[in-house]
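Colleague: below is the sequence, then the predicted model.
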Amino acid sequence: MLDLVESKLSQHEAFRADVLAGLSQRQKTLPSRWLYDQRGSELFEEITHLDEYYLTRTETAILRRHAGEMAALCGDNVVLLEYGAGAGIKSEILIDALKAPRMYVPIDIAADFLAQTAERVRDRFPGLVTRPIITDFTADFDIPSDIPAHPRAAFFPGSTLGNLGGSEAAALLRRMREHVGDHGEAIIGVDLRKDVATLIAAYDDRRGVTAEFNLNLLRRINRELEGDLDIMAFAHEARWNEPESAIEMHLVSRKPQVATVAGRSFAFAQGETIHTETCRKFDIAALTHAAQRSGWRVDRIWSDPAELFAVFGLRTEARALRLSSAAAQA
């Protein structure tokens, strides 16, 4: 319980620092990880069921179709580390296919939501040890010593890698490589480039759930940082950034206004935006190159018939070289 309290306190300070720094920039920006408080996590789960949001159902279909092959890549008795676990729905598909998994380690910043996920996985797989880690997985952190060092596999579905900048994504891939060790594997989902109309619709649905998800960040600021932001004076907007190959989510100020957050005042011009999320879209070559630079080798790529989404199966470079050498000697 003490660890949970300390984690929440440290998250509060980090949230405060990020918000004050982000709103002080010329282009006001807030890190997307803060979208996922309890309410934000619930709204995102609702988003995943929307008609326009093809990502989740497409990736889920890939996982169901190829779970056996992914489990074979991970190997027997594996410790499965899931980064940004959220509701853990996709992880259940993989866990169900694994042979005698040793431990499931969901990692997420939303403590309350993570606790619910861990409890549901324990109920579904009562023989599996489930050990959640409450942390910001986009920052450096160590895997606790009570978690077996090997064999380990990293699981990172949902195209969350696309929410990170190039250097952040590379750092996370390297961190996963360190966490799984020389003998590890990884399974990573990414959204692929496609027509802009399909992409915009996925992040600006007709029901307005994504808009509520984005605006919830302002409500969180008001609640946790003594803010007085006028929620109705902001509008959700999704836009395509061609040079970055990314969908961007913004909160647009509908009028000139001044708001107070944590005792500091911030002015907004009409039409000025707060940039809240970047969702980069990949091609196969780009992600293959990024993985190789971070110490991974691409072993398998699974996709859907329309090539909307791809799931990469990676082995550490050391592991891939050992298997290649063993195969050559056989």
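Modeller: All right, it came through fine. Model, not experiment: these values are computed from the prediction.
Colleague: please count neighbours and contacts with C-alpha atoms only from this point.
Modeller: Will do.
Colleague: now R65, what's its secondary structure?
Modeller: helix (DSSP: H, G, I helix; E, B strand; the rest coil).
Colleague: state the distance from it to D195.
Modeller: From R65 across to D195, the span is 25 Å (C-alpha to C-alpha, to the nearest Å).
Colleague: who's more crowded, those two?
Modeller: Neighbour count, other C-alpha atoms under 10 Å: between R65 and D195, R65 has more, with 14 against 7.
Colleague: tell me the spacing between the more buried one and T198.
Modeller: 24 Å.
Colleague: swap in H250?
Modeller: In terms of C-alpha to C-alpha, H250 sits 18 Å off from T198.
Colleague: neighbour-wise, which of the two wins?
Modeller: Legend: neighbour count by other C-alpha under 10 Å for H250 and T198, higher for H250 (25 against 12).
Colleague: what about the closest residue to that one other than its chain neighbours, neighbour count?
Modeller: Nearest non-adjacent residue to H250, counting by C-alpha to C-alpha, 6 or more residues apart in numbering: H275, 4.5 Å away. Per other C-alpha under 10 Å, the neighbour tally for H275 reads 21.
Colleague: ok, now which ones touch H275?
Modeller: Shown in contact with H275 (C-alpha atoms under 8 Å, 6 or more residues apart in numbering): 27-30, 248-251.
Colleague: mind checking the SS state of it?
Modeller: strand.
Colleague: roughly how far apart are it and L35?
Modeller: Here H275 is placed at a distance of 12 Å from L35 (C-alpha to C-alpha).
Colleague: circling back: drop anything exposed from the contacts of H275.
Modeller: Buried by 16 or more other C-alpha atoms under 10 Å: 28-30, 248-251, out of the contacts of H275.
Colleague: now those in CSV, with distance to M103 and secondary structure?
Modeller: Below are the buried ones among the contacts of H275 laid out as CSV (distance: C-alpha to C-alpha, whole Å; DSSP: H, G, I helix; E, B strand; the rest coil):
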residue, distance to M103, secondary structure
K28, 41, strand
T29, 37, strand
L30, 34, coil
E248, 36, strand
M249, 36, strand
H250, 39, strand
L251, 40, strand
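Colleague: quick one, what contacts A115?
Modeller: With C-alpha under 8 Å, 6+ apart, A115 has these contacts: P132.
Colleague: now it: which helix or strand?
Modeller: The secondary structure element spanning A115 is helix 111-124 (assigned by DSSP states H and E).
Colleague: and stretch 139-157, how far apart are its ends?
Modeller: Stretch 139-157: ends 18 Å apart by C-alpha to C-alpha.
Colleague: and for that stretch, what's in contact with it?
Modeller: So stretch 139-157 is contacted by 59, 74, 77-85, 90-91, 135, 172, 175-176, 179-181, 183-190, 311 (C-alpha under 8 Å, 6+ apart).
Colleague: tell me the buried residues in it?
Modeller: Those would be 149-157, for stretch 139-157 by 16+ other C-alpha under 10 Å.
Colleague: next one for the comparison:
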Amino acid sequence: MNVHAPALADAHLPDEQTSVFAKDAVEDLSQHPKRLSPKYFYDAAGSELFEAITRLPEYYPTRTELGILKECGSAIAAIIPAGAALVEFGAGATTKVRRLLEKSALGAYVPVDISGDFIRGQADALRRDFPRLAVYPVAADFTAPFELPAAIAALPKVGFFPGSTIGNFEPHEACRFLRSARDILGDGALMIVGVDLEKDERVLYHAYNDAAGVTARFNLNVLVRINRELGGNFDLSAFTHRAIYNRERHRIEMHLIAKKSQTVRLLGTSFSFRAGETIHTENSYKYSVERFAALARGAGWKVKETWTDPARMFSVHAMVAVD
């Protein structure tokens, strides 16, 4: 990498959120190997692409988790206190939470997502469909501490983190997130988490390398964002998507592979790529039920109940905060 750069402060960035994106992008692309945070997949276009991924025939997690929520929804709802506030971390589309709203007597719903426009639109739709439910959307990075709305201060708290997003964290980051969620939700809180399970590697490969190329467009969208929001000059045709399974680490890895030697500029900084060099954009860890329970214990949560589909492809865990 060659760096010829004014400081980020000289880049005249329009707002704080874009400034954080810029700082992270420059720092991550300066690493060896290069990387980009998966949280920057989710602008409006990225959120829509991910929703398209969830409908792909190869992508089993969403439909399998929805099946668990449908079949076991009454059992899950039974452990949620009446009148509780459900706080969904990284809410996105509200398809899954609707399964719980139909079964539970919730007092409020707090969707938290980095894409403010997207989540506000989802909140408006929920208000129309559940007119008695108080909905308080929060535009925030759910991986960092944030304030809950004052209106739910007196309500019991239940966290909701579906979609196997916990697998996108490194194990130590997953622990840090779960500790942060515990602090945000408070003593005695519950947490419902979706966790993808270990399985046949061929199933995993096809889930992240779909025939229609939607996952590839989703992966490349982070470069689209950099070009649009940060003035980068990535040539999208010069990169290709690849997802592989790392057996030793129990994870799918997503990469963007440079097809040729090239130099890219971003905010006055030049980044050189060799042909075949990668940008590591995402991990998706796969757990056993036992390994996830152990990770949760280390972060201040005790698993009370676990539900899986008949093929044990996916799991939903109900946890309680402990000292």
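Modeller: That came in fine, so what should we check first? This structure is a prediction, so every number in the text was calculated from the model and none was measured.
Colleague: can you give me the neighbour number for K103 of structure 2?
Modeller: Residues near K103 of structure 2, counting by other C-alpha under 10 Å: 16.
Colleague: how about the spatially most central residue of structure 1, what does it touch?
Modeller: Most central in structure 1 under C-alpha atoms, centre = their mean is T160, positioned 3.4 Å from the mean C-alpha point. Residues in contact with T160 of structure 1 (C-alpha under 8 Å, 6+ apart) are 84, 189-190, 279.
Colleague: hang on, the earlier thing: against structure 2, where does the helix holding A115 of structure 1 fall?
Modeller: Helix 111-124 of structure 1 corresponds to residues 116-129 in structure 2, going by TM-score structural alignment.
Colleague: mean distance, the matching stretch to its aligned residues in structure 1?
Modeller: Taken over the aligned residues, the distance from stretch 116-129 of structure 2 to structure 1 averages 1.0 Å (mean C-alpha distance after the TM-score superposition for structure 1).
Colleague: so the longest helix along structure 2 corresponds to what in structure 1?
Modeller: Identified as the longest helix of structure 2 according to DSSP state H is helix 214-230. Counting by TM-score structural alignment, helix 214-230 of structure 2 falls onto residues 209-225 of structure 1.
Colleague: stretch 47-56 of structure 2 too?
Modeller: With TM-score structural alignment as the criterion, stretch 47-56 of structure 2 aligns to 41-50.
Colleague: most widely separated two among the buried residues of stretch 139-157 of structure 1?
Modeller: A149 and P157 (21.9 Å; C-alpha to C-alpha).
Colleague: who's in contact with S303 of structure 1?
Modeller: 62, 309-311.
Colleague: could you check which residue of structure 2 pairs with it?
Modeller: Using TM-score structural alignment, S303 of structure 1 lines up with T308 in structure 2.
Colleague: got it, and A87 of structure 1?
Modeller: Here A87 of structure 1 is matched to A93 in structure 2, going by TM-score structural alignment.
Colleague: how many other residues sit next to that match?
Modeller: The number of residues packed around A93 of structure 2, counting by other C-alpha under 10 Å, is 19.
Colleague: from G231 of structure 2, how far out is it?
Modeller: 29 Å.
Colleague: tell me the counterpart of the residue nearest to H250 of structure 1 in structure 2.
Modeller: Going residue by residue (TM-score structural alignment), H275 of structure 1 aligns to H280.
Colleague: do the same with Q257 of structure 1
Modeller: Aligned by TM-score structural alignment, Q257 of structure 1 pairs with Q262 of structure 2.
Colleague: ok, that match touching S270?
Modeller: No. Look at Q262 of structure 2 against S270 with C-alpha atoms under 8 Å: they stay out of range, at 10.1 Å.
Colleague: and the two? which has more neighbours close in?
Modeller: For Q262 of structure 2 versus S270, neighbours defined as other C-alpha under 10 Å are more numerous around S270 (19 against 14).
Colleague: doesn't the more buried one belong to a helix?
Modeller: No. Under three-state DSSP, S270 of structure 2 sits outside any helix and is assigned strand.
Colleague: any chance you could map the helices in the stretch 101-250 of structure 2?
Modeller: 116-129, 171-185, 201-208, 214-230 (DSSP state H, counting those that start in this stretch).
Colleague: quick one: which of those helices is nearest Y245 of structure 2?
Modeller: Across the helices of the stretch 101-250 of structure 2, closest to Y245 of structure 2 is helix 201-208 (C-alpha to C-alpha), at 6.9 Å.
Colleague: show me which residues of that closest one are buried.
Modeller: Here helix 201-208 of structure 2 shows 204-208 as buried, counting by 16+ other C-alpha under 10 Å.
Colleague: with distance to W301 of structure 2 added, can I get those residues in CSV?
Modeller: Supplementary listing: the buried residues of helix 201-208 of structure 2 in CSV, determined by distance: C-alpha to C-alpha, whole Å:
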residue, distance to W301 of structure 2
L204, 28
Y205, 31
H206, 33
A207, 30
Y208, 30
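Colleague: which of these sit farthest apart?
Modeller: Farthest pair in these, by C-alpha to C-alpha: L204 and Y208, 6.6 Å.
Colleague: ok, the closest residue to A85 of structure 2 other than its chain neighbours - contacts?
Modeller: Nearest residue to A85 of structure 2 in three dimensions, chain neighbours excluded: A108, at 4.5 Å (C-alpha to C-alpha, 6+ apart). By C-alpha under 8 Å, 6+ apart, the contact set of A108 of structure 2 is 83-86, 133-136, 152.
Colleague: so can I have JSON lines of the residues you listed showing distance to D235 of structure 2?
Modeller: Output for the contacts of A108 of structure 2, formatted as JSON lines (distance: C-alpha to C-alpha, whole Å):
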{"residue": "G83", "distance to D235 of structure 2": "51"}
{"residue": "A84", "distance to D235 of structure 2": "48"}
{"residue": "A85", "distance to D235 of structure 2": "45"}
{"residue": "L86", "distance to D235 of structure 2": "42"}
{"residue": "L133", "distance to D235 of structure 2": "46"}
{"residue": "A134", "distance to D235 of structure 2": "45"}
{"residue": "V135", "distance to D235 of structure 2": "41"}
{"residue": "Y136", "distance to D235 of structure 2": "40"}
{"residue": "I152", "distance to D235 of structure 2": "46"}
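Colleague: sketch out the strands for structure 2, chain order is fine.
Modeller: Assigned by DSSP state E, structure 2 shows strands spanning 34-35, 85-89, 108-113, 134-135, 138-139, 157-161, 190-196, 239-246, 251-258, 262-266, 269-273, 278-285, 301-308, 314-321.
Colleague: the fifth one vs structure 1, average distance?
Modeller: Following the fit onto structure 1, the mean deviation recorded for strand 138-139 of structure 2 is 0.8 Å by mean C-alpha distance after the TM-score superposition for structure 1.
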